[in-house]
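**Student:** Sharing a sequence plus its predicted fold:
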Amino acid sequence: MKLKLDVDELNEDFFEETRLLGITATIKNYQFCMQLNASLGYDFRLNPELEIQLFKKNRNYFFSIYQFKEYNSPLTHYLYQNQYDGEYLLPEFKHMDFLWLMKYDWVDDEKCNWIKSTVRNLSGVQLVAELTNEQIKNKGNMVF
């Protein structure tokens, strides 16, 4: 008997009950995280264990992920770097520098809107937009 892994189902499960923001910003990822931490009271930190490695054009590309878990809640925030050396984690969102995934607990509209408006007001941020699961063609690239 041969078991087949249903990758599409795995990807769908990963994104269930999540919210995803795309962010365009002209600042380095560590500077962006410092601003997020200061303005939102969060504690985003680089998590090298979650770094995503894609092999394209006969070479490896590395996409950093910063992580913050809210206190007294399962809600965890993941901030992905969408671009590395000319390659994109999600090529369908080439104009986005960062992808912010909120996972493991539902985020209501009020909280999501507060995050979006706070991020929009940060220095160097040009765009903050919520992305829907249907818009993401390369979901598997974000799964860790």
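**Tutor:** Here it is on my side, so go on. Note that the coordinates shown come from a computational prediction; the quantities given were computed from them, not determined experimentally.
**Student:** contacts, neighbours, all on C-alpha from now
**Tutor:** Noted.
**Student:** any idea how far Glu9 is from Phe15?
**Tutor:** Using C-alpha to C-alpha, to the nearest Å, Glu9 is found at 10 Å from Phe15.
**Student:** The structure to be compared is supplied as follows:
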Amino acid sequence: MSKIISMREYVRDKVSIMPTPPASETGEPYINDSQVWSKDYSKLESVVFGVLKIREVLNYYLYYEDVWAYLLLNLLDAAAHATPEDHSELAEAAAHVRNYMVQAVDAGNRKNMQAALLILDLIEKAPGFRAQVLGLPQEKAAD
């Protein structure tokens, strides 16, 4: 049996003026110290975990922008191709994400954004630290 509704109701239900955050996110992102410090970010699965945590924070606070998704994909790609001997592409991708995140920090999101920045730093520094522990040659210092 068909149902007749007004066009105004249909448009009001289907079209929203402002995008809303995804319904799956019920509250503020939660990042505790054990989640951050218990991972070995030189391994890809830990990098994926870190990128997903950063994504969770950015999705909660910056859901209306789409630039960060591209930056995170670049970070994940650079992390997948990084080696302990050469991780300059990873450092560059992390710098782009960091610059974007620092511009978005305000008083309301400072705590979670700082935690996401910490995870980003750990992802960036892990291959070099691993190379140092293994005794591999480090990148030459810029002259």
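**Tutor:** Alright, I've got the coordinates. Everything numeric here is computed off the predicted structure, so don't read it as measured data.
**Student:** Kindly provide the TM-score of these chains.
**Tutor:** The TM-score (TM-score structural alignment, normalised by the length of the second structure) is 0.29; 74 aligned residues with a C-alpha RMSD of 5.0 Å.
**Student:** Pull the number of nearby residues for the residue lying closest to Thr76 of the first structure once chain neighbours are set aside.
**Tutor:** Nearest residue to Thr76 of the first structure, sequence neighbours excluded (C-alpha to C-alpha, 6 or more residues apart in numbering): Lys69, at 4.2 Å. Neighbour count of Lys69 of the first structure, defined by other C-alpha atoms under 10 Å: 18.
**Student:** So Lys69 of the first structure is in contact with Leu101, correct?
**Tutor:** No. The criterion here is C-alpha atoms under 8 Å, and Lys69 of the first structure misses it with Leu101 at 11.7 Å.
**Student:** Now the common contact residues for these two.
**Tutor:** His77 (C-alpha atoms under 8 Å, 6 or more residues apart in numbering).
**Student:** Just give me the neighbour total for Arg59 of the first structure.
**Tutor:** 8.
**Student:** and the closest residue in space to Lys116 of the first structure that isn't next to it in sequence, how many neighbours?
**Tutor:** Spatial nearest neighbour of Lys116 of the first structure, chain neighbours left out: Val128 (6.2 Å); criterion: C-alpha to C-alpha, 6+ apart. Using other C-alpha under 10 Å, the number of residues around Val128 of the first structure comes to 22.
**Student:** Then Phe98 of the first structure?
**Tutor:** Neighbour tally, Phe98 of the first structure, other C-alpha under 10 Å: 23.
**Student:** got it, and Ser117 of the first structure?
**Tutor:** Neighbour tally, Ser117 of the first structure, other C-alpha under 10 Å: 12.
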